[in-house]
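A.B. asks: have a look at this fold, sequence not included:
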């Protein structure tokens, strides 16, 4: 056969690269239930669509060149549901997927191609951090900072990160910059490993406490969704991307509406208690006004008094920001403020209209809130909301008190404000208002207290708001989905692309 020598060499080197860190390490992963870097791509991408970039890359130092197939990061392009994506999958079987001079070039090339060609970028993280020999001394310093845009997050295309093992160094950085992060239980994410941290602070450090899933899903809010297996994480990534466009210059794909989606109106009344002080889970209402099985919650364990998530209404992708009285009575705490602001950044960056579902008694105030910068968080939210250019529709279901009325899209902070007849507007709870205005408690004079309370409630009703044209419509709660469908068609037209003023908003703050 012609060219048998070069072709045999290609075959041999390809087999070397596909062997990754060797059968012993791959077998150990199989036994532990962890997929390897290439198996993850087989599940994530459409079958047969992967085009690899840099299969024959090797570590730059002589002592590592012979044991670094693909230099520990499997990179390239493929499709998800027929749409192009760019991927970097860390191969922990090769020197712990440590970051090096050469695989850093691979990441840069894939990232630049994704940005310039309008593709989502997906990082499948598992990394020991920097490869120390490459990073030591002056030569190691020269590796850093050669790409001035390495940490620029301009949100021209969606970035997604999966934390699927021990993630330190670049795996951590890219997760913190991503639009969406999913974490497998048992994985960790931190600046450095627990071993390195223990040495640095001369104290034993538990890996889970340092950077486990509970920390990042419940305390830091850096993780959006937690899963049990690699397979679940990869399926979650596919689902997340289905709500987003491939790049900021196009609209999200519109999907078929599942049968039965328009038959859920009565479920709204079933979910909403008749008592204005009774709590409920707003997610039941979200599911009753969105397309069947389309609600995809983000940061469910963090800032629980606000529920955020992607969904579809009449096939359109929408973002939902909803007060959830099940937690803290719906009072908006510091974590909920951060959660709502970051979610608005996501929606505005990728042309996803926002629906506010409002039932909040105001911000959770107190010494701890002030120490955690509550006024700044509130104004961060308002600043971001003022820059949001995608259509915003606010539905006032029950309470909407104080400054938070504006944060939840009240007044001109939404393009359309709807109210249910159950809406309760005011600065504070009416009973507290009687006490504040008249220095009167019910036990002091029940008859006078009830009369004053009735006056305040009437002035704070949906009808009072409608008379001032501060709400464009008062609707039967059962007609919410129908009304939203009509308004989305009005405001999205043939295809809405926003101004993206939030594209450079900090990824965490």
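C.D. replies: Noted; the coordinates are in hand. In this text, all values refer to a predicted model and were calculated from it rather than measured experimentally.

A.B. asks: only C-alpha atoms for contact and neighbour calcs from this point on.
C.D. replies: OK.

A.B. asks: from residue 401, how far off is residue 338?
C.D. replies: 19 Å (CA to CA, to the nearest Å).

A.B. asks: quick one: which of these two has more around it?
C.D. replies: A side-by-side neighbour count of residue 338 and residue 401, using other CA atoms under 10 Å, places residue 401 first with 24 against 19.

A.B. asks: hmm, that one is touching residue 360, no?
C.D. replies: Yes - look at residue 401 against residue 360 with CA atoms under 8 Å: they come within range, at 6.6 Å.

A.B. asks: distance of the residue nearest the centre of the chain from residue 167?
C.D. replies: Geometric centre of the chain, nearest residue: residue 180, 4.3 Å, by CA atoms, centre = their mean. In this view, residue 180 and residue 167 are 16 Å apart by CA to CA.

A.B. asks: and the comparison structure, right after this:
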């Protein structure tokens, strides 16, 4: 919502410029003068090699997309997750990115709901999805569990796995646990069409260092340290290079090639057609 009626109308016009007229049409293609191979080498200055350092994912997004322009959805809600419309080589794309600058990009229920709703819109209007992933595990603790964090993640998985749109994932640094490995496109078996990883990317089913320093009741300090050491060993097994051989990712790419790789991937799967088993009602029953 804008501060004035005029600003609200202009924002609405901008939003509609990304959407097709109806669900049977493709999103509008806008002529772009932004070079596909534009130099984005400074992206490595934005994203630190040190995993415990944060950065604002908005800076990465604006460097990658056409003319640095995005239309962010719910920008004041669940800021640890960015959902926005943007363009790559003139093609409308829905981009979902974890934001390490906010709560370490750790997922919680509000972020899951934000993602779930945005993904539904993308699938309804035939808009490709691009994920930029750099996320730790989901928030631990009884509060989130009691509120149904796993159920909210399950709703995302339901829509993601059954969506018919192109799905491209870029792993920048970390893809941990359910958040990074599943709902952000880090697992090909969930339906991700193409998954790329930077050389510094690392994967795991669980967080490596548990940066949130959760102290579990009933666990002795020495036992907790041993758990962390074993967890780190699992990370070492699933680094980007070895993951490529295991087909977790399609290719390990240089950060400076990210924009070009996304555009080439979109062109490759633009005419993708996914056949689904026949069913009487054309919808799934998502977890409640």
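C.D. replies: Ah, there it is. Source: prediction; values computed, not measured.

A.B. asks: now the residue nearest to the centre of structure 1: closest residue in space that isn't a chain neighbour?
C.D. replies: What sits nearest to residue 180 of structure 1 in space, not counting adjacent residues and going by CA to CA, 6 or more residues apart in numbering, is residue 160, at 5.0 Å.

A.B. asks: mind checking what secondary structure that neighbour has?
C.D. replies: Here residue 160 of structure 1 takes the strand state, with states given by DSSP: H, G, I helix; E, B strand; the rest coil.

A.B. asks: which parts of structure 2 are strands?
C.D. replies: 70-73, 81-88, 91-98, 129-135, 167-176, 194-197, 202-204, 251-252 (DSSP state E).

A.B. asks: nearest to residue 30 of structure 2, of those strands?
C.D. replies: strand 91-98 (6.5 Å; CA to CA).

A.B. asks: now residue 194 of structure 2: closest residue in space that isn't a chain neighbour?
C.D. replies: residue 168 (5.0 Å).

A.B. asks: aligned partner of that neighbour in structure 1?
C.D. replies: Taking TM-score structural alignment, residue 168 of structure 2 has residue 393 as its aligned residue in structure 1.

A.B. asks: if we can go back for a sec, include distance to residue 120 of structure 2 when you put the strands of structure 2 into CSV, please.
C.D. replies: Putting those into CSV (distance: least, CA to CA, whole Å) gives the following:
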stretch, distance to residue 120 of structure 2
strand 70-73, 13
strand 81-88, 12
strand 91-98, 11
strand 129-135, 11
strand 167-176, 13
strand 194-197, 20
strand 202-204, 27
strand 251-252, 28
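
A.B. asks: closest one to residue 240 of structure 2 among those strands?
C.D. replies: Counting by CA to CA, residue 240 of structure 2 lies closest to strand 202-204 out of the strands of structure 2; the figure is 5.5 Å.

A.B. asks: show me the contact partners of that closest one.
C.D. replies: Contacts with strand 202-204 of structure 2, where a contact means CA atoms under 8 Å, 6 or more residues apart in numbering, come from 173-177, 181, 234-236, 238-240.

A.B. asks: now those residues as JSON lines including distance to residue 199 of structure 2?
C.D. replies: Output for the contacts of strand 202-204 of structure 2, formatted as JSON lines (distance: CA to CA, whole Å):
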{"residue": "173", "distance to residue 199 of structure 2": "8"}
{"residue": "174", "distance to residue 199 of structure 2": "11"}
{"residue": "175", "distance to residue 199 of structure 2": "13"}
{"residue": "176", "distance to residue 199 of structure 2": "16"}
{"residue": "177", "distance to residue 199 of structure 2": "19"}
{"residue": "181", "distance to residue 199 of structure 2": "17"}
{"residue": "234", "distance to residue 199 of structure 2": "18"}
{"residue": "235", "distance to residue 199 of structure 2": "14"}
{"residue": "236", "distance to residue 199 of structure 2": "13"}
{"residue": "238", "distance to residue 199 of structure 2": "12"}
{"residue": "239", "distance to residue 199 of structure 2": "9"}
{"residue": "240", "distance to residue 199 of structure 2": "6"}
